[in-house]
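**Q** Sequence and predicted structure are below.
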Amino acid sequence: MSRIAYERDQLRIADRHIAAAERRVLALDTHVEEQRRLGHDVSLAERVLLAMRQSLGVLLQHRELIARMVDDLRDGAVPDC
């Protein structure tokens, strides 16, 4: 497998992980709001949600690094070996 093929595969994996993380963040956010409306203490859930959003941010940064590598490989800035 060429390096660019490998990196493109990694990009697809990153995209799937990001989509899954976004779904989880949205689900928890919805749940937290519902629990808040019901008058429940959501302080712990809010901290978990913050950690999940931070993790999503790291996933997005990682995806950007992979995308740059794909671009560099495609443009010949990095040898594909």
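**A** Yep, that arrived. Keep in mind that this is a model prediction, so the values were computed, not measured. Numbering: from 1, shown residues only.

**Q** Every contact and neighbour count from this point should use C-alpha atoms.
**A** OK.

**Q** Run a quick neighbour tally on Val25.
**A** Neighbours of Val25 under the rule other Cα atoms under 10 Å: 19.

**Q** so how far is the strand or helix carrying it from its chain's centroid?
**A** Assigned by DSSP states H and E, Val25 belongs to helix 3-37. Relative to its chain's centre, helix 3-37 lies at 5 Å (Cα atoms, centre = their mean, to the nearest Å).

**Q** For the following helix or strand past it, which helices and strands make contact with it?
**A** For helix 3-37, the following helix or strand on the C-terminal side (DSSP H and E) is helix 43-75. Packing partners of helix 43-75 (3 or more Cα pairs under 8 Å, 6 or more residues apart in numbering; DSSP states H and E): helix 3-37.

**Q** Against that first model, consider the following:
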Amino acid sequence: MIYRRLIGAAHAKGLLGEMGPAELARWLAAVSSHSIRVGVAQDNFAAGENLPAIMQSYRWRDPRTVLRYGAKLAVKSGASARLAKRLQE
């Protein structure tokens, strides 16, 4: 899978920071095309992209799927999270 080769190349160039062989093996075992799609959806939501644009770009058919991927991100960046951060300052 190309994702595993990209991770291996990034590791070889030192782009992943300090990482031993066992941790690299865990990363390589955990990556899948599905995890990449979830990450892409979350990155797009974090960048302020809207649902139709994300769905069109990555050929998703069901908005519920994309919204589910963005839900965990929303918990960390929603109104309650912003209020909690202000209260901690």
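**A** Arrived safely, thanks for sending. None of these values were measured; they are calculated from a predicted model.

**Q** Got a TM-score for the two of them?
**A** Overlay of the two chains. TM-score (TM-score structural alignment, normalised by the length of the first structure): 0.33; 44 aligned residues with a Cα RMSD of 3.2 Å.

**Q** picking that back up, next, the buried residues of the helix holding Val25 of the first structure.
**A** By neighbour count, and taking 16 or more other Cα atoms under 10 Å as the criterion, the buried residues in helix 3-37 of the first structure are 4, 7-8, 10-11, 14, 17-18, 21, 24-25, 28-29, 32.

**Q** OK, contacts around the closest residue to Leu73 of the second structure other than its chain neighbours?
**A** Closest residue to Leu73 of the second structure apart from its sequence neighbours, by Cα to Cα, 6 or more residues apart in numbering: Gln42 at 6.5 Å. By Cα atoms under 8 Å, 6 or more residues apart in numbering, Gln42 of the second structure lies in contact with Tyr69, Gly70, Leu73.

**Q** ok, now how distant is Leu60 of the first structure from Glu33 of the first structure?
**A** For Leu60 of the first structure, the distance to Glu33 of the first structure equals 25 Å [Cα to Cα, to the nearest Å].
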